[in-house]
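Enquirer: following is a predicted model, sequence given first.
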Amino acid sequence: MHNAKVVGAGSYTPETVVTNRDLEKVVDTSDDWITRRTGIKERRIATGGMVTSELAARAARQALEQSGVDACDLDLVVVGTVTPDRQFPSCACVLQEKIGARKAASMDVSAGCSGFIYALSVANNAIRCGEAEHALVVGAEVLSGVTNWSDRGTCVLLGDGAGAVVLSRTEEDTGIKAVHLRSDGSFGHLLYSVDKDCELPSLDIVPGINEQRPFYLVMDGKPLFKKAVECLEEITRWTLDKAQVKVEELALMVPHQANIRIINALAQRLGLTEDKVYTTIDRYGNTSSASIPMALAEAASVGRLAPKDKLLMVTFGAGLTWGASLVEWSI
């Protein structure tokens, strides 16, 4: 078996910023309420017709540039998303064309907010078994198009963005040390989509916002919060055990950016101090499958990771799905 290591990371967020103060004009909420309940202060929104594949392409080009891998040398492109440009072809195939990855097999993975870790597992397995030498893994979302802007419990949470990593084959004992995935469809009623048109708010808080899709997200927050913390702790401990790494050996944890209270509860249960948990939720909100690769790329760019550092990524999403990966950093 070969190993897969991260050789490049990149991210992209749209320019349009929607603050909590902006949302006060649309629904019965306040900046203080949103901040206390979620940790979010603002989020980015794709405008002017920008679609998921375009966000993905901008993040992918960054990751490819850092990696030194040419797009035409990619063997595999895997995109985690619940908001592809259209039902088919896949977002990954559209992305493949945009970046010129001519020989790559391409596919989407739909696992809710766990999409990036699920996609990472697919690419890791392809490299380990020898079917790929270089793979691009992307998490990308335009959640603004599936947001019910009249529901204060969900519209304050969601944002748009993309993150990407390039994986390359290595014979060294480094890179991805463990990936573990779980799901339980019996809890699917806690986070799901409904097939119903949703009107945009009458106040033009987001000039040029993309057209809404004929479905939107619904969430039962309280039981989901409890289930999330339980599952995140369980899968984190299992993944650390599989990789034979102790909690105190972690240089950094990059969790899915769903809610600061979930992140803090998980860190407390694990005994991780604040300086070992990287968060971006205050600036970007919940970007679903994009949140981990976006935060990862930012953490790497600001010097929070060094070669040989032990990195934990852990996520939870609709399905219900959850997953974690332990990585020895290589850049």
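Expert: The structure has been received and is ready for your questions.

Enquirer: all contacts plus neighbour counts: C-alpha atoms, from now on.
Expert: Noted.

Enquirer: name the helices or strands packed onto the longest helix seen in the chain?
Expert: If you go by DSSP state H, the chain has its longest helix at helix 221-243. If you count contacts as 3 or more C-alpha pairs under 8 Å, 6 or more residues apart in numbering; DSSP states H and E, helix 221-243 packs onto strand 175-183, helix 260-270, strand 310-317, strand 321-328.

Enquirer: can I get those in a markdown table including distance to Ala101?
Expert: Formatted as a markdown table, those follow (distance: least, C-alpha to C-alpha, whole Å):
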| stretch | distance to Ala101 |
| --- | --- |
| strand 175-183 | 23 |
| helix 260-270 | 36 |
| strand 310-317 | 27 |
| strand 321-328 | 25 |
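
Enquirer: another structure for you, compare them:
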Amino acid sequence: MHFLKPTPKPTPSHCVQSQATITAIGSYVPDRILSNEDLEKMVDTSHEWIVQRTGIHERRISGENEYTSDLIFRAIDDMARRYDKQLHDTDYVIVATSTPDTIFPSMAARVCGYIGARECGSVDVQAACAGFTAGIQLGNALLLTGQYRKVLVIGADAISRITDYTDRTTCILFGDGAGAVLLEHSGNKEGHILSAYSSTDSGGGHHVYLSNEASHIGEHEIIPSGKLVQNGREVYRWAVSHVSAGVNRLLEGSGLSPQEITWFAPHNANARIIEALAERIGFTNEQILSSIARYGNTSAASIPLAVDDAVRSGKLKQEDIVLMHGFGGGLTQAGIIVRWTL
């Protein structure tokens, strides 16, 4: 059987069409801190070794009876309180997560119940660490139809629940958290998403996965451990080369140079990956928004946590240009450039 070869995507030469404006942001991390010193008592590692290779000093871990939905609800509460937002009239909820409490009902459906939105669409997005930015892309597309006016996008993961704490190469990385943004229709004005890009390199999918079933990705056997499995070396190589190329495509679509971007907010996988990406693309360390030192790798929550930290500290200001780029399992990447208006 022969298949038609797809026509290569042209390099984007114009800004993305947008009717989305971010009108609120909120975040939440659990109270419990898992420090590097705590991990020294669990596996063969050291504070110095972890910091040198990852930049992580501590991470937040969900309580025994604290689930992904709890993290989500607290992030929503934080957003609604800080920006005095009513959410019962939300038209659509998108939740990006790899650790739902329940497969169905979805986390998004449960959010609809939590905020009292009775006539509301809902969907969970499974794009691993690229989920939050993919969710914003989808939210913008919904607003462009004109049928929806208010979309709630959430990135949340309780990665500690799928972490193997006997594997010192992965357990040092991950923490739990949630972040939420409200996208609202910009009316007669142009939206504030300036560029968008996404791609998937499925040939590398076996380098990071989670499965409860024995299967294969291509010729690669999948171990049904129910725990996150990652080949950190290969993910690093892929990220530095392919993700940097993806960010450059994103910049081309906006017509902006790295010097014209105020803040670079990548997925906080590992400080060494972030530094290598920044150097390769042309960002300075002063342009990076990171939550890695205090929170570790929080998967779909890492970008909103880093961005909201910058909002709370006063670093991120109105009219700043923010490049957010998620990447991870799939191997998938999704990025957006946003003019900040809060």
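Expert: All right, it came through fine. All figures in this text were calculated on a predicted structure; none of them were measured in a lab.

Enquirer: report the TM-score for the pair.
Expert: Here the TM-score for the pair of chains, by TM-score structural alignment, normalised by the length of structure 1, is 0.92; 315 aligned residues with a C-alpha RMSD of 1.5 Å.

Enquirer: before we move on, back to that, JSON lines for the helices and strands packed on helix 221-243 of structure 1, including mean neighbour count?
Expert: Output for these, formatted as JSON lines (neighbours: other C-alpha atoms under 10 Å):
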{"stretch": "strand 175-183", "mean neighbour count": "21"}
{"stretch": "helix 260-270", "mean neighbour count": "17"}
{"stretch": "strand 310-317", "mean neighbour count": "26"}
{"stretch": "strand 321-328", "mean neighbour count": "26"}
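
Enquirer: quick one: closest of these to Ala162 of structure 1.
Expert: strand 310-317 (15.7 Å; C-alpha to C-alpha).

Enquirer: still on that earlier bit, where does the longest helix of structure 1 end up in structure 2?
Expert: Counting by TM-score structural alignment, helix 221-243 of structure 1 pairs with residues 232-254 of structure 2.

Enquirer: what's the closest non-adjacent residue to the counterpart of Val179 of structure 1 in structure 2?
Expert: The criterion is TM-score structural alignment: under it, Val179 of structure 1 has Ala196 as its aligned partner in structure 2. Spatial nearest neighbour of Ala196 of structure 2, excluding adjacent residues (C-alpha to C-alpha, 6 or more residues apart in numbering): Ile336 at 4.4 Å.

Enquirer: to which residue of structure 1 is the one you found aligned?
Expert: With TM-score structural alignment as the criterion, Ile336 of structure 2 matches Ser325.

Enquirer: these two touch, right, that match and Ala178?
Expert: Yes. Judged on C-alpha atoms under 8 Å, Ser325 of structure 1 makes contact with Ala178 at a distance of 5.5 Å.

Enquirer: overlap of the contact sets of those two?
Expert: Thr239 (C-alpha atoms under 8 Å, 6 or more residues apart in numbering).

Enquirer: can you map out the strands along the stretch 1-150 of structure 1?
Expert: Secondary structure of the stretch 1-150 of structure 1 by DSSP state E, counting those that start in this stretch: the strands cover 3-12, 16-19, 42-45, 76-80, 105-109, 134-142.

Enquirer: and the longest one against structure 2, how far off on average?
Expert: In this case it means strand 3-12 of structure 1. Once fitted to structure 2, strand 3-12 of structure 1 is off its aligned match by 0.6 Å on average (mean C-alpha distance after the TM-score superposition for structure 1).

Enquirer: Provide the aligned range in structure 2 for that strand.
Expert: Against structure 2, strand 3-12 of structure 1 falls on residues 19-28 (TM-score structural alignment).

Enquirer: residues in contact with that stretch?
Expert: 71-72, 74-80, 82-83, 85, 139-140, 143-144, 177-187, 189-193, 304-305, 308, 340-342.

Enquirer: so where's the longest helix in structure 2?
Expert: Of all the segments assigned as helix in structure 2 under DSSP H, the longest by residue count is helix 68-83.

Enquirer: helices and strands around that helix, which ones?
Expert: Using 3+ C-alpha pairs under 8 Å, 6+ apart: helix 68-83 of structure 2 touches strand 20-28, helix 107-115, strand 150-158, strand 176-185.

Enquirer: can you do 7 Å?
Expert: Counting contacts by 3 or more C-alpha pairs under 7 Å, 6 or more residues apart in numbering; DSSP states H and E, helix 68-83 of structure 2 packs against strand 20-28, strand 150-158, strand 176-185.

Enquirer: how far is that helix from where the chain is centred?
Expert: Centre-to-centre, helix 68-83 of structure 2 and its host chain are 16 Å apart (C-alpha atoms, centre = their mean, to the nearest Å).

Enquirer: quick one: it to structure 1 mean distance?
Expert: Helix 68-83 of structure 2 sits 1.9 Å off on average (mean C-alpha distance after the TM-score superposition for structure 1).

Enquirer: quick one: buried residues of that helix?
Expert: 68-80 (16 or more other C-alpha atoms under 10 Å).

Enquirer: got the contact list for the residue nearest to Ala196 of structure 2?
Expert: Thr133, Ile193, Ser195, Ala196, Tyr197, Leu323, Met324, His325 (C-alpha atoms under 7 Å, 6 or more residues apart in numbering).

Enquirer: rewinding a little: give me the residues contacting the longest helix of structure 2.
Expert: Applying C-alpha under 7 Å, 6+ apart, the external contacts of helix 68-83 of structure 2 come out as 24-29, 86, 99-101, 107, 156-158, 177-180.
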